[in-house]
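1. Below are the sequence and a predicted model for it; my questions follow.
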Amino acid sequence: MRTAGPPALLLVLLGLVTIAEPNFFSTTALAVVTAQALPILLLGLGQMFVILTGGIDLSVAAVCSLGTVILAQTIGATGPLAILITAAATAAIGALTGLLTTIGQVPSFVVSLGALGFWGAIALALSGSTTIYIDANYGAIFWLSSVTFLSMPLAVWLGLLVVVAIWAFMHYHPRGNIFHLVGLGERAALMAGIRTRAVRVVAFALSGLFAGLAAIVLSSQQQSAAPQLADALLLPAIAAVLVGGCAITGGIGSAWKVIVGALIVTVLRVGGSVAGVDPNYQQIVYGAVVIAIVVLTLDRSKLAIIK
């Protein structure tokens, strides 16, 4: 079900949307869909590493929103260097969440939930609770969303290269399955000599890094930053990971699965708009999808008590 189910669901959704809107497969429409899917994909890729280890990062969208604010406030003075500053800052934020989780031995759900509110408040304070428009040195990120190759924004192609790099690392590197091993059995991985706490910190750092990359893409698309710009992407990002076939209990998942999940979530959004569904109901759909997928993929053998 995890292998064949998500691609089959994607094909069904594409068929239904095409029936409702025959021009859905035009190059313009596909460019719009892929551009909308990219931030969800990037947030989902970061979330994937944490979920593979058996945790969850609820702060990823708030960190992404904060990343847009950091980018907007530094790009005027530093130009392209602001991209590195944003990515480094959000990666450090993710690593801090991981350290609090592992050293404090506090469930990732609790720590990341607190981090969601904390970093969201920081973003509000830094931005003055207002939208920041990027004018100076906008060209440093303009090319990501405005320059195209084969009718697709360059950011989409770079996102695909990132997926290929993750797949190559996990498939060919001797330690490529280390996140999976921790998620499948942390005690067994520890006895095998794997520094499980370090792996979990790295997973959260990668989650923060990809939140920063998503922030850069969003700022490029919107030419602005806002303290709540990415907040609505939390559920879609988690849904993309789970719908793609990654198990919430950890140990099962890949970057390709997240691509399929991100496309499913995006087609649901676009298809709902095409069908005339009120956007306010989209969160209901995502919530229902997440609950259904967790019920179907939860490995109950890992949990002595369900509570």
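-> That came in fine, so what should we check first?
2. Could you use CA atoms for every contact and neighbour count after this?
-> OK.
3. May I ask which helix or strand encompasses the residue nearest the centre of the chain?
-> Among the residues of the chain, Leu43 comes closest to the average C-alpha position under C-alpha atoms, centre = their mean, at 1.3 Å. Taking DSSP states H and E as the definition, Leu43 sits inside helix 27-52.
4. which secondary structure elements does the helix or strand following that helix contact?
-> Proceeding N to C from helix 27-52, the next assigned helix or strand is helix 60-78, under DSSP H and E. Counting contacts by 3 or more C-alpha pairs under 8 Å, 6 or more residues apart in numbering; DSSP states H and E, helix 60-78 packs against helix 27-52, helix 81-103, helix 108-127, strand 132-133, helix 196-222, strand 224-225.
5. putting a second one here so we can go through both:
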Amino acid sequence: MKIKAAIDKIPGGMMLIPLLIGAIIRTFFPGIFDLPEFKSSFTGGLLTGTSALLAAFYICLGSTIRFQATGYILKKGVSLWIGKIGTTFIIALLIKAIFPDQNNLFLGLSALAIIAAFSDTNGGLYMALMGQLGKKAEDVAAYSIMSLESGPFFTMLILGVAGLASFPIMAFVFAILPLLIGMILGNLDEKMREFLSKGQDVMIPLFSLAIGASINLANVVKAGASGIILGLGVVVITGGMLFLIDRLTGGDGVAGIAASSTAGNAAAVPMAVAAVYTGYSGIAATATLQVTAAVIVTAILTPLLTTWFAKRAQRRKAQV
């Protein structure tokens, strides 16, 4: 049976399928989560251990982030990173100023879902696109800077600074600590980077299963429509902003459009933030579904838009 091949045909399938399996268990067999035998079992630990699984994932993810960067990589990576985070921060300020209820803006979208989806780029997608369409290898390597977006830290920082949530200082420290541990280990020892980076892919279906086990499918239909709109917003708004920034820093705009996506691990951010700030605990499950939908929408639209624009740019150069 070619199970993995079938899952890989679905955009974000290795995250989406386990998440749906966990949600089905929670929706149709909710009683098992109250059984003492379940709570004390390995199965219970797997389906309810979201925080531990995410911590392990962020250590593995952190090991892939390199400290060193050449001038071009630094310029490209920092400009796109600041553009992504800066755009998200402006959106957060607008939400705070315009909407009285940040937990229900429209179609069930919340500030938590929007900030989580907008603030984290799909690194694998960006690197694949730039490896195929970029001018040089450094375009791909620029993600070594942009990968700092990964995890809940910047989502928490933006929400906190914009006045949409309140976090103790130590919450920021403990949120970013696993990522920092991974970064330090990966940069001190190339063998540790190689070893830990392999665990990144393995952890995705495991924490997705645990996240799904906290979701009731009764909210899926509502979250699906709003999640599609959220994904479209990420592509249009961040794509437009990053395109301009890329052009202003000497690029042709392709890298900016290639970064107009939502990372798969962003789906884990709402639960991670809600674990620290209880004001989001009631909407974290719905936000997770919305961000998951945005991941899928951007995984489809971003490559199409990037490839179209890159070919258009090449034709213009050929005519000059």
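-> Alright, I've got the coordinates. Keep in mind it's a predicted model, so treat the numbers as computed, not measured.
6. Post the TM-score for the overlay when you can.
-> Remark: TM-score between the superposed chains equals 0.28 [TM-score structural alignment, normalised by the length of the first structure]; 155 aligned residues with a C-alpha RMSD of 6.8 Å.
7. which parts of the host helix or strand of Val164 of the first structure are buried?
-> Element membership of Val164 of the first structure, judged by DSSP H and E, is helix 154-172. For helix 154-172 of the first structure, a neighbour-count test (16 or more other C-alpha atoms under 10 Å) marks Leu154, Ala155, Val156, Trp157, Gly159, Leu160, Val163, Ile166, Trp167, Met170 as buried.
8. How far does that helix sit from its chain's centre?
-> 14 Å (C-alpha atoms, centre = their mean, to the nearest Å).
9. Which elements pack onto whichever helix or strand comes after that helix?
-> As assigned by DSSP H and E, the chain's next helix or strand after helix 154-172 of the first structure is helix 178-184. Counting contacts by 3+ C-alpha pairs under 8 Å, 6+ apart, helix 178-184 of the first structure is packed against helix 27-52, helix 196-222.
10. Redo the ones you listed as CSV? Include distance to Ala237 of the first structure.
-> Shown next, in CSV, are those (distance: least, C-alpha to C-alpha, whole Å):
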stretch, distance to Ala237 of the first structure
helix 27-52, 5
helix 196-222, 11
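11. do you know which of these lies nearest Phe109 of the first structure?
-> Phe109 of the first structure sits nearest to helix 27-52 of all those, at 11.0 Å, using C-alpha to C-alpha.
12. packing partners for that closest one?
-> Where contact means 3+ C-alpha pairs under 8 Å, 6+ apart, helix 27-52 of the first structure is packed against helix 60-78, strand 152-153, helix 154-172, helix 178-184, helix 196-222, helix 234-243, helix 255-274.
13. For these, give me CSV that also has distance to Gln283 of the first structure.
-> Below are these laid out as CSV (distance: least, C-alpha to C-alpha, whole Å):
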stretch, distance to Gln283 of the first structure
helix 60-78, 15
strand 152-153, 27
helix 154-172, 25
helix 178-184, 28
helix 196-222, 20
helix 234-243, 8
helix 255-274, 10
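14. residue ranges of the helices in the stretch 151-300 of the second structure, please?
-> Per DSSP state H, counting those that start in this stretch, the stretch 151-300 of the second structure carries helices over the ranges 153-161, 169-188, 190-212, 220-233, 239-248, 254-258, 269-276, 284-319.
15. what's the most buried one of those helices?
-> Mean neighbour count (mean count of other C-alpha atoms under 10 Å) peaks for helix 254-258 among these, with a mean of 28.
16. in the helix or strand Ile291 of the first structure falls within, what counts as buried?
-> Element membership of Ile291 of the first structure [criterion: DSSP H and E] is helix 282-297. Buried residues in helix 282-297 of the first structure, counted by 16+ other C-alpha under 10 Å: Gln282, Val285, Tyr286, Val289, Val290, Ile293, Val294, Thr297.
17. And for Leu234 of the first structure, nearest residue in space, chain neighbours not counted?
-> Ala61 (5.2 Å; C-alpha to C-alpha, 6 or more residues apart in numbering).
18. what's the spacing between Ala8 of the first structure and Leu14 of the first structure?
-> Distance of Ala8 of the first structure to Leu14 of the first structure, given as C-alpha to C-alpha, to the nearest Å: 10 Å.
19. do the same with Ile293 of the first structure
-> Using C-alpha to C-alpha, we find Ile293 of the first structure at a distance of 20 Å from Leu14 of the first structure.
20. follow-up on the earlier one: export the helices of the stretch 151-300 of the second structure to CSV and append columns for distance to Met15 of the second structure.
-> Converted to CSV, these look like this (distance: least, C-alpha to C-alpha, whole Å):
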stretch, distance to Met15 of the second structure
helix 153-161, 20
helix 169-188, 20
helix 190-212, 5
helix 220-233, 16
helix 239-248, 24
helix 254-258, 21
helix 269-276, 13
helix 284-319, 9
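21. Relative to Ile17 of the second structure, which of those helices is closest?
-> With respect to Ile17 of the second structure, and counting by C-alpha to C-alpha, the nearest of the helices of the stretch 151-300 of the second structure is helix 190-212 at 8.0 Å.
22. Name the residues that touch the closest one?
-> Helix 190-212 of the second structure is contacted from outside by 14-24, 26, 46-50, 53-54, 56-61, 63-64, 182, 185-187, 265, 268, 271, using C-alpha atoms under 8 Å, 6 or more residues apart in numbering.
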